[in-house]
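[1] Task: produce atomic coordinates for the following.
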Amino acid sequence: MIWQMVLLCIIWGTNWAVMSVALEYFPPIMFSAFRFVLGSAVLLAICFYRKIPFPKKQDWKWYALCGLLQTAYVFAVTQSVLEYLSIGVGSILAFSMPFWLTILAHFFIPNERINFAKISGLLIGLTGLILVLDVNFLEMTWSGVTIVAQLFAISASIAWATSNIIIKKVLHNHDKTQFTTYQMIIGALGLLVASFILEPGGSVEWSWMAIFCLVFAGVLASALAYILWSFILSEGEAGKSSISLLAVPVVGALSGWAFLGETLSLGTLLGILLVLSGIAVVNMKDIKRLRRKVAYDHAMPDQKEKGSL
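    Now for the predicted structure:
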């Protein structure tokens, strides 16, 4: 599970740099719509190849709700509010999702009670995230259209958390590819409508780089990554898994430094350490279990027989 989460954070974090480049060629909501259309097409091909059946009638309402919440609403809102908020503030509010999911999981998912490790790790991680994204709350505007945009951004993170609760509580036994495919189709249709309404006259400057951004975001960061996230969420604790997603902006900052020439300040480096520390606090038991397993796998046969590890 740890390695799947690492892979997911690398893909989604690297996609931050890709999306930054993509905005030079696409209107923001249109790009999100196109990437999920491409991701849906890839997933439909996989469903056809694997002969995955059409969703049952009773499943459609949940697939539609998740598609509208975690794909259409989240991406339409988070892209739109950037007209009024900085990328750092928008990202902080979007990645407050683990906070809302931890609270919702406490009430709706058995055996996922809030504990000291979760709260400590979440607070440490969010503090680090503020440093990584260089957000100064003292300079933020807390009135007028800005506060409306901030509330919408928070509502998007709550929508994402709500969708994750549905996946964990209702859809955990469903085929991950089937669910991801049809919720993504519905979400992509919602984004196409949002782009038509909110980005009238928007156009695309096609180039090889635009195509690369679309393929990376559509195939890896959408089709593959969302199946991976559904699997992680279904198999692990919702709160712990979501807190680990705080590593995504960290990878995003490192990707910007590595590929786009962005600088890493001392505050950013300190923030990265805090985010990783917060994730480690929450996942300490899993980390210890993994270390014992690795030690056991590399132990000599006589040590295994004696049970010394």
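[2] For the rest of this, base every contact and every neighbour count on C-alpha atoms.
    Fine.
[3] Can you tell me how far residue 250 is from residue 275?
    From residue 250 over to residue 275 the distance is 8 Å, taken as Cα to Cα, to the nearest Å.
[4] Residue 219 now?
    28 Å.
[5] same for the longest helix seen in the chain, what does it pack against?
    Longest helix in the chain by number of residues (criterion: DSSP state H): helix 144-169. Secondary-structure packing of helix 144-169 (3 or more Cα pairs under 8 Å, 6 or more residues apart in numbering; DSSP states H and E): helix 60-66, helix 74-80, helix 87-94, helix 97-108, helix 225-235, helix 238-244.
[6] buried set for stretch 263-280?
    268-269, 271-280 (16 or more other Cα atoms under 10 Å).
[7] How many neighbouring residues does residue 57 have?
    7 (other Cα atoms under 10 Å).
[8] distance of it from residue 64?
    In terms of Cα to Cα, residue 57 sits 12 Å off from residue 64.
[9] With residue 44 instead?
    For residue 44 relative to residue 64 (Cα to Cα), the value is 16 Å.
[10] what about those two, which has more around it?
    Ranked by neighbour count (other Cα under 10 Å), residue 44 and residue 64 place residue 44 first, with 20 against 17.
[11] counting contacts, what elements does the helix or strand hosting the more buried one pack onto?
    Per DSSP states H and E, residue 44 falls inside helix 28-50. Using 3+ Cα pairs under 8 Å, 6+ apart as the contact test, the elements touching helix 28-50 are helix 74-80, helix 176-198, helix 208-215.
[12] Quickly list what's touching both of residue 250 and residue 275.
    residue 129 (Cα atoms under 8 Å, 6 or more residues apart in numbering).
[13] Could you tell me which residues make contact with residue 66?
    Applying Cα under 8 Å, 6+ apart, we find residue 66 in contact with 163, 166-167, 183.
[14] switch the cut-off to 7 Å
    163, 183 (Cα atoms under 7 Å, 6 or more residues apart in numbering).
[15] next one: residue 306
    Contacts of residue 306 (Cα under 7 Å, 6+ apart): none.
[16] And this one, please, so the two structures can be compared:
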Amino acid sequence: MGNKVLDRFAVILLLGLCVIWGLQQVAIKFALEGISPMMQAGLRSIGATILLCLWMRWRGVKIFERDGTAWWGLLASLLFSGEFLLLYWALEYTTTSRGVVFLYTSPFIVALGVHFFVPGERLRLLQVIGLCCAFGGIVVAFGDNGGAGDTLVGDMMALLAAVFWGATTVVIKASPQRMLPAERVLLYQLAGSAVALPLLSLAFGEAGVTSLTMPVIASMLFQIVMVAFVSYLAWFWLIHRYQASKISSFGFFSPLFGVFFGFLIMDEAITPIFIVALVLVAAGIYLVNKPQAVKQTLVDKSSLPES
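    Purely as a prediction, here's the structure:
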């Protein structure tokens, strides 16, 4: 369990998940036409929390249990809320292509965090090279906006969202939460953000839901059902059956698909310089997640995908 070599079905499913995560930023952009950023992120979490609770009841996984992880779960949910607050906000000020590239610098935050906070996990030479590639990609991306206007505020928000995402993963890896069923780890994050984000939306005086057109409704359903529920459960199914390290190495496809869909659907300009930045970040993700020579036999339940 958790140590099978990737077969054709697993590879196809992984690529499908990367497509879903690459489309997420496009869906957020569409929904911003009728729902303000924080309220949109909150509604996403509310819907996904309901679906996850129904799933857990059906599977017999305990929703509430005193296991000493509540405070760690609260911390993870606050970081998760901050990540999506920043990501949804960022996409009001930057393009989907730029947003996805900066967001997917998160694996490098994780690599640095576990080096200092998780015993036995130290940076390897390939990971250091990957970090250098990613840093170079960020510098190149900041230096080129492809004629998209002033994207600095949105770019910085997306980068900070990546920091929050990475910090969430490090907290889970370094705390007792790593021993929980994957559904409960996810529930802490979704339920916490389902409460926090709508309240923040009201506190900031957002307009909230202003227009429920078909594109807006379809975008929200995609985010709730396909991204925050189906794709996460599929991810957990994969990491319980296949080598987690080999699965993680597919992460570099998500920003590639994200940039492609930004170009294809949103008609965003992609310059040669930005392609260089994308390649550097994608290469860095691959190197940071590249499996070690020693075969892994344990499943890391804290390895949550980005949504």
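[17] So which of the helices and strands packed on helix 144-169 of structure 1 is the most surrounded?
    Comparing these on average neighbours per residue, with mean count of other Cα atoms under 10 Å, the densest one is helix 238-244 at a mean of 26.
[18] Run the chain-centre distance for that one.
    11 Å (Cα atoms, centre = their mean, to the nearest Å).
[19] what helices or strands is it leaning on?
    helix 97-108, helix 266-282 (3 or more Cα pairs under 7 Å, 6 or more residues apart in numbering; DSSP states H and E).
[20] could the ones you listed be laid out in a markdown table, adding distance to residue 119 of structure 1?
    Shown next, in a markdown table, are those (distance: least, Cα to Cα, whole Å):
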| stretch | distance to residue 119 of structure 1 |
| --- | --- |
| helix 97-108 | 9 |
| helix 266-282 | 8 |
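[21] now for those, which one comes closest to residue 223 of structure 1?
    Set against residue 223 of structure 1 and scored by Cα to Cα, those come closest in helix 97-108, at 21.0 Å.
[22] what comes up buried for the helix or strand following the closest one?
    Per DSSP H and E, the first helix or strand lying C-terminal to helix 97-108 of structure 1 is helix 116-132. By neighbour count on 16+ other Cα under 10 Å, the buried set for helix 116-132 of structure 1 is 117-119, 121-132.
[23] and of those, the nearest to residue 172 of structure 1?
    Nearest to residue 172 of structure 1 among those is residue 118, at 22.1 Å by Cα to Cα.
[24] which residues does the closest one contact?
    residue 282.
[25] Need the counterpart of it in structure 2.
    With TM-score structural alignment as the criterion, residue 118 of structure 1 lines up with residue 127 in structure 2.
[26] and what of residue 251 of structure 1?
    With TM-score structural alignment as the criterion, residue 251 of structure 1 matches residue 257.
[27] Just list the residues touching its match, thanks.
    Residue 257 of structure 2 neighbours (Cα under 7 Å, 6+ apart): 19, 22.
[28] same question, residue 281 of structure 1
    117, 121.
[29] Mind doing that once more with 10 Å?
    116-122, 124-125, 240, 275, 287 (Cα atoms under 10 Å, 6 or more residues apart in numbering).
[30] What's residue 28 of structure 2 aligned with over in structure 1?
    Using TM-score structural alignment, residue 28 of structure 2 pairs with residue 19 in structure 1.
[31] my bad, should have said residue 38 of structure 2
    Going residue by residue (TM-score structural alignment), residue 38 of structure 2 aligns to residue 29.
[32] again with residue 170 of structure 2
    Per TM-score structural alignment, residue 170 of structure 2 is aligned with residue 165.
[33] Skip the chain neighbours and tell me the closest residue to that match.
    residue 105 (6.8 Å; Cα to Cα, 6 or more residues apart in numbering).
[34] Show the contacting residues for the one you found.
    Residue 105 of structure 1 touches 111-114, 161-162, 164-165, 168-169, 237-239, counting by Cα under 10 Å, 6+ apart.
[35] 7 Å instead, please
    Contacts of residue 105 of structure 1 (Cα under 7 Å, 6+ apart): 112, 165, 238-239.
[36] related to what we said a few turns ago, closest to residue 24 of structure 1 out of the helices and strands packed on helix 238-244 of structure 1?
    helix 266-282 (25.3 Å).
[37] what's the average distance of the closest one to structure 2?
    In the superposition against structure 2, helix 266-282 of structure 1 averages 3.4 Å from its aligned positions (mean Cα distance after the TM-score superposition for structure 1).
[38] Quick check: next helix or strand after that helix?
    Beyond helix 266-282 of structure 1 toward the C-terminal end (DSSP H and E), the next one is helix 284-297.
[39] how far out from the middle of the chain is that next one?
    On the basis of Cα atoms, centre = their mean, helix 284-297 of structure 1 sits 26 Å off its chain's mean C-alpha point.
[40] Tell me the buried residues in the helix or strand following that helix?
    Using DSSP H and E, the helix or strand that follows helix 284-297 of structure 1 in sequence is helix 301-306. Buried residues in helix 301-306 of structure 1, counting neighbours by 16+ other Cα under 10 Å, are absent.
[41] In structure 2, which residue range corresponds to helix 301-306 of structure 1?
    Against structure 2, helix 301-306 of structure 1 falls on no residues (TM-score structural alignment).
[42] picking up where we left off before, could I get the contacting residues of the match of residue 28 of structure 2?
    Going by Cα under 7 Å, 6+ apart, the list of residues near residue 19 of structure 1 reads residue 213.
[43] Sticking with it, tell me its helix or strand.
    Counting by DSSP H and E, residue 19 of structure 1 is part of helix 2-22.
[44] buried stuff in that helix?
    Those would be 5, 8-19, 22, for helix 2-22 of structure 1 by 16+ other Cα under 10 Å.
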